[in-house]
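Undergrad: Pasting the sequence and the predicted coordinates here, then a few questions.
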Amino acid sequence: MKASTSCWSNFGSRREIGNGVSNESKILLAYPSCFRYSEQVDSLDIKTSLLWLASYLKQFHPVEYVDYELKIGRPASQTQIRRFERIVRNDLSSRDFDILGISCWTSLSYQSSLAVARICRELYPDKLIVVGGYHPTALPNEFITEDKLFDYVVCGEGEHALVDIARRLADTGRPAKTEIIQGPPLKLEEFVPYNWDLVEPIVRQHAVNGVDCLYIFLARGCPFRCSFCMEPLKDANWRALSPAEAVAQIMAAARRFEIRSVGIADACFGVRPAWRHEFLNRMVEEQPPFWVIFETRPEYITEEDIRLLTHLKAEVQFGVESGSPSMLRLMHKSRAPEKFLGAFVRASRELSSHGIVHRGNLLFNHPGETRDTLDETFAFIDSCLAPEHSSLMWVPHTYMHFPGCEVYDHRESFENKYGTRFDAGDWWLGDSDQYQASMALVPSASLDGENRELCWRMMEPRMEKMKQILTPQAFRFAANKYYPYWQDDYRYQNV
């Protein structure tokens, strides 16, 4: 079944669309949760990416926001999926809307997106259904169904596309067949403040004791093209709220909700030094009681950053990913991996000397990883574990195989060159544990068989060493956020 494809480039500006709210099209934005996902929701996660979209649309149309993950959970079995579908059916039947916009953020939400769309189509055959997100952007044709569940598949950013779809609905109705649309990126001058009113009922219901961590986007675009990341599907141009507006958005949420930490969810925080320094300056002036968390590049960190960070409760994260120069090249993490690793060592030592908590993210089992590159990575980790009174935490992750990243597009090359084996194939189409299936692969022939879990066996003694040299503040932070079993340690009790 073929879809029509269009790229709407003649979108109205704000003046052309008008600044008043239209009464013609009511929009319901829905996050559909995830099916067969073993990692359960243990805290409130406000989907601020969807909220930012809703805040933009609210200028022009009535908008409602529903998060079925928070409302129902993540159904793991067929029985739980049927229960999920009953609750969604009851919820949708009680709502007044003209357009349902479904956020299929990643492939983990593919099956739930289809389920929500199917329920809506059964209840309301004539309503417009739109889907967007990373998975639709990577594989839009997977949303072309025989029963035409979706009217539009939006690739890229959704603001302009949805405004134009809503504006045209009264004149054109539903399209004859599913259309795939390339949504143009939002310009910096079109960024809007978050409309926290849209999620306040959700927060009040699901976070009666406050929000552990509010993840918030302050910018869009990432100039880097890492092989494992889906961010290259979007515009690379880095666009950020002004430092003053960025701080204002954080503090507005903090004043409204009881927040214990704020995580800046930008793919790469503070690309421009002047922006970063002004933002940190303004945060210092606010003296927030909560933790501020962000991920950036080690080569970005300057003496001025460190000076300002000493006045905040801050965790600085670095996507180190590997200690092997050859793996960093393969990941497109850096064209000069030795310099990249050297910059991390210098930044980490300076941050530790000032008592600033920081984290090195590791990515194990990336396709092409070998026994030799693992040895290089752990030799690098060992060199970073030498100093006493460290504030550096290592947090390892496993490569998750998502469509839209470079590895996915070059699977055959990895299979032929390294002996990589993608055991779960197109896992999002199956009925196995989606979370586990996304990680079901062998990175290379040398890490198959008895070496398949080697990275974790090698990491275990390093974790114990890290635990012993952390400063009391860093130890307590790590125990609270990453390693709750550390809370049984005598050091946690005595901090």
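TA: Received, thanks.

Undergrad: Going by C-alpha atoms from here, please, whenever you check contacts or count neighbours.
TA: Fine.

Undergrad: I figured Ile46 was touching Phe217, is that so?
TA: No: contact status for Ile46 versus Phe217: not in contact, 11.4 Å apart, counting by C-alpha atoms under 8 Å.

Undergrad: When those two are compared, which one has more neighbours?
TA: A direct count of neighbours by other C-alpha atoms under 10 Å for Ile46 and Phe217 places Phe217 higher, at 21 against 18.

Undergrad: How about the contacts made by that one?
TA: Listed by C-alpha atoms under 8 Å, 6 or more residues apart in numbering, the contact set of Phe217 reads Thr48, Ser49, Ile264, Ala265, Asp266.

Undergrad: got it, and Asp305?
TA: Asp305 neighbours (C-alpha under 8 Å, 6+ apart): Arg276, His277, Leu280.

Undergrad: got the residues you listed as a markdown table, with neighbour count, distance to Ala170 and secondary structure columns?
TA: Below are the contacts of Asp305 laid out as a markdown table (neighbours: other C-alpha atoms under 10 Å; distance: C-alpha to C-alpha, whole Å; DSSP: H, G, I helix; E, B strand; the rest coil):
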| residue | neighbour count | distance to Ala170 | secondary structure |
| --- | --- | --- | --- |
| Arg276 | 18 | 44 | helix |
| His277 | 18 | 47 | helix |
| Leu280 | 22 | 46 | helix |
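
Undergrad: ok, now how distant is the closest residue to Phe257 other than its chain neighbours from Ala440?
TA: Nearest residue to Phe257, sequence neighbours excluded (C-alpha to C-alpha, 6 or more residues apart in numbering): Gly210, at 6.5 Å. In this view, Gly210 and Ala440 are 36 Å apart by C-alpha to C-alpha, to the nearest Å.

Undergrad: before we go on, here's another structure to hold up against the first:
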Amino acid sequence: MRVSLVHPRLIYLPSQPPLGLGYLAACLERAGHEVQFIEGAFTEDDNEIAQRVCDFKPDLIGVSVMISYHTKSLSLASLFKEYMPKTPVIFGGPHPSVVPDDILKHSQVDFVMCGEGEDSLIKMVDMMERGNFDPRTIPGLHWRGGQAHESHTIRLTDLDEIPWPARHLFPMSQYQHRGYVVSFGFHGGNFNIMMSRGCPYKCNFCDHSVFGQKPVFRNIDDVIDEIEYVSSHYNIRNFDIMDDTFTMHKGKVFEFCNKLIERDLNLFWACRLRVNSVSREMMELMARAGCVHFSVGIESVDERVIFATNKKITSKKVLQVLGWAKEFGILTIGNFMIGNLGDDPVAIRKTLDFALDTDEIDIPSFCVLAPLPGTEVFEIGTQRGWIRSYDWDDYRMNTKDLPIMRNEAMTHQEIMDIYSEVANAVRPKIQHAMDTLHAPRINLYPELAMDEDTKPEPVQWASVPSEALREM
């Protein structure tokens, strides 16, 4: 069978490909199917996407959907139905996995796959090709008026059984680091990898609808082999580890870093970590292995807010880990959130002072809480009548309109007003970090060296769009 996989057009240019679709494409190809992949961000418009899909003549069209481009995805599916009315369209990804029935209210979507799609999608396509397709037997599959016997896909327990993402289908040369926070310290091309799936922590704003909470780890040798192959094949020196929490398994971190050092690949990388799973020894090894920056979820330094978010961290531990990072030359991004349970103007200003005054935080990144469906905070906000909209297009962390949710201490307008103050307050520190820490690192990339006459003018820092942060 012929399957088209589409990543919809975004409002920004992505710095890395969608790994989820890459894994699906690789599994489909291994099963003998022909796959087309389209990165919407690098197309002229949705009509170009629809025309390219139509020219491919697929038997099934799959679209990856996140909440921030919910309507964009539906609009694209409508075009597919105009061009190819008889070709079924299936949605997958974090947002459809939480609200499949809501997605299926729209006639242009025929199916929704909830959870990890590798096994279930292959089973579905194989059955469609044989002509004995029974949707009830496909775990995780939903359709208008029905769902499979298993409403969610069965978790993958052996990640080494699935092939590496089908990067040969991606426009790899176009995934470049740009002036976004997530590109802090990196220049040139980029790729991404996953070492594990699942996160055991229970932050009240996090959604575990796809990978769940039980961590599953890859074989580290296979991870290093993938990194070496991709970096050499595409001549790319930067990579991003997409795990929710890179440092949750101490033994895996040490094994990864030691084996990366042994390969002597001269690469730069970034990760996301949780401070209560980090030691000084670990931080030193990460630096030796090429870690350029990490981002850490601090959210707030007010104890009431920390308790409400269920982060289970302390400001003392945050400062300790950030201090180790500076000791070993690793750049840092501190992520903070405004408007969660227990938050108020005093707590926010206390947190802002911490973000500005702590020299070990290079980039303070603030966002407004977006209560994603399927999370604890969404349920609480719904029960208490604090959520002002269930239009999924509004669910962006830094929406230009009023925040989605108020809390017990602040109105929607008050949260927006104080966020505007915070955004203006942190901008000089971010710009300084981009000028003094980020920009000079281009000298570590001789392959990007230019004559003085051809060097581009310095760019002003651009805050990363909320969609990109979600994908990171």
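TA: The structure has been received and is ready for your questions. No experiment lies behind these values; they were computed from the predicted model shown.

Undergrad: three-state assignment of Val292 of the second structure?
TA: strand (DSSP: H, G, I helix; E, B strand; the rest coil).

Undergrad: Under the alignment, what does it map to in the first structure?
TA: In the first structure, the residue paired with Val292 of the second structure is Ala314, using TM-score structural alignment.

Undergrad: next one: Asn276 of the second structure
TA: In the first structure, Asn276 of the second structure lands on Glu299 (TM-score structural alignment).

Undergrad: Could you check how many residues crowd around that match?
TA: Using other C-alpha under 10 Å, Glu299 of the first structure has 14 other residues around it.

Undergrad: Go ahead and confirm it touches Arg346.
TA: No: in this structure, Glu299 of the first structure is not within contact of Arg346 by C-alpha under 8 Å, at 9.1 Å.

Undergrad: how far away is Ile216 of the first structure from Ala265 of the first structure?
TA: Ile216 of the first structure is 5 Å from Ala265 of the first structure, where distance means C-alpha to C-alpha.

Undergrad: higher neighbour count, those two?
TA: Comparing Ile216 of the first structure with Ala265 by neighbour count (other C-alpha under 10 Å), the higher total belongs to Ile216, at 22 against 19.

Undergrad: Could you pull up the residues touching the aligned partner of the more buried one in the second structure?
TA: In the second structure, the residue matched to Ile216 of the first structure (TM-score structural alignment) is Ile193. Going by C-alpha under 8 Å, 6+ apart, Ile193 of the second structure touches Leu19, Val223, Ile227, Phe239, Asp240, Ile241, Met242.

Undergrad: quick one, what contacts the residue positioned nearest the centre of the first structure?
TA: Nearest residue to the geometric centre of the first structure (C-alpha atoms, centre = their mean): Ala265, 6.9 Å. Residues in contact with Ala265 of the first structure (C-alpha under 8 Å, 6+ apart) are Tyr215, Ile216, Phe217, Leu218, Phe294, Glu295.

Undergrad: can you list those residues in JSON lines and add distance to Ser444 of the first structure and secondary structure?
TA: Formatted as JSON lines, the contacts of Ala265 of the first structure follow (distance: C-alpha to C-alpha, whole Å; DSSP: H, G, I helix; E, B strand; the rest coil):
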{"residue": "Tyr215", "distance to Ser444 of the first structure": "35", "secondary structure": "strand"}
{"residue": "Ile216", "distance to Ser444 of the first structure": "36", "secondary structure": "strand"}
{"residue": "Phe217", "distance to Ser444 of the first structure": "36", "secondary structure": "coil"}
{"residue": "Leu218", "distance to Ser444 of the first structure": "38", "secondary structure": "coil"}
{"residue": "Phe294", "distance to Ser444 of the first structure": "32", "secondary structure": "strand"}
{"residue": "Glu295", "distance to Ser444 of the first structure": "29", "secondary structure": "strand"}
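
Undergrad: Put together CSV for those residues, with distance to Gln59 of the first structure on each row.
TA: Converted to CSV, the contacts of Ala265 of the first structure look like this (distance: C-alpha to C-alpha, whole Å):
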residue, distance to Gln59 of the first structure
Tyr215, 23
Ile216, 20
Phe217, 19
Leu218, 19
Phe294, 29
Glu295, 31
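
Undergrad: ok, so of those, who is nearest Ser227 of the first structure?
TA: Glu295 (17.7 Å; C-alpha to C-alpha).

Undergrad: Run a quick neighbour tally on the counterpart of Arg52 of the second structure in the first structure.
TA: With TM-score structural alignment as the criterion, Arg52 of the second structure lines up with Asp91 in the first structure. Asp91 of the first structure is flanked by 12 other residues according to other C-alpha under 10 Å.

Undergrad: repeat for Ala240 of the first structure
TA: Ala240 of the first structure has 23 nearby residues by other C-alpha under 10 Å.

Undergrad: Glu189 of the first structure now?
TA: By other C-alpha under 10 Å, neighbour count at Glu189 of the first structure equals 9.

Undergrad: Using the three-state scheme, assign it.
TA: Per three-state DSSP, the secondary structure class of Glu189 of the first structure is helix.

Undergrad: corresponding residue for Ala115 of the first structure in the second structure?
TA: Using TM-score structural alignment, Ala115 of the first structure pairs with Ser75 in the second structure.

Undergrad: now His277 of the first structure
TA: Using TM-score structural alignment, the equivalent of His277 of the first structure in the second structure is Phe254.

Undergrad: Can you tell me the element the residue nearest to that match when sequence neighbours are not counted falls in?
TA: Closest residue in space to Phe254 of the second structure, ignoring its immediate chain neighbours: Met282 at 6.9 Å, by C-alpha to C-alpha, 6+ apart. Per DSSP states H and E: Met282 of the second structure is located in helix 280-288.

Undergrad: for that helix, the distance to its chain's centre please.
TA: Here helix 280-288 of the second structure is found 25 Å from its chain centre; the criterion is C-alpha atoms, centre = their mean, to the nearest Å.

Undergrad: for stretch 61-73 of the first structure, same thing?
TA: That offset, for stretch 61-73 of the first structure, works out to 18 Å (C-alpha atoms, centre = their mean).

Undergrad: what's the answer for stretch 323-331 of the first structure, then?
TA: 23 Å.
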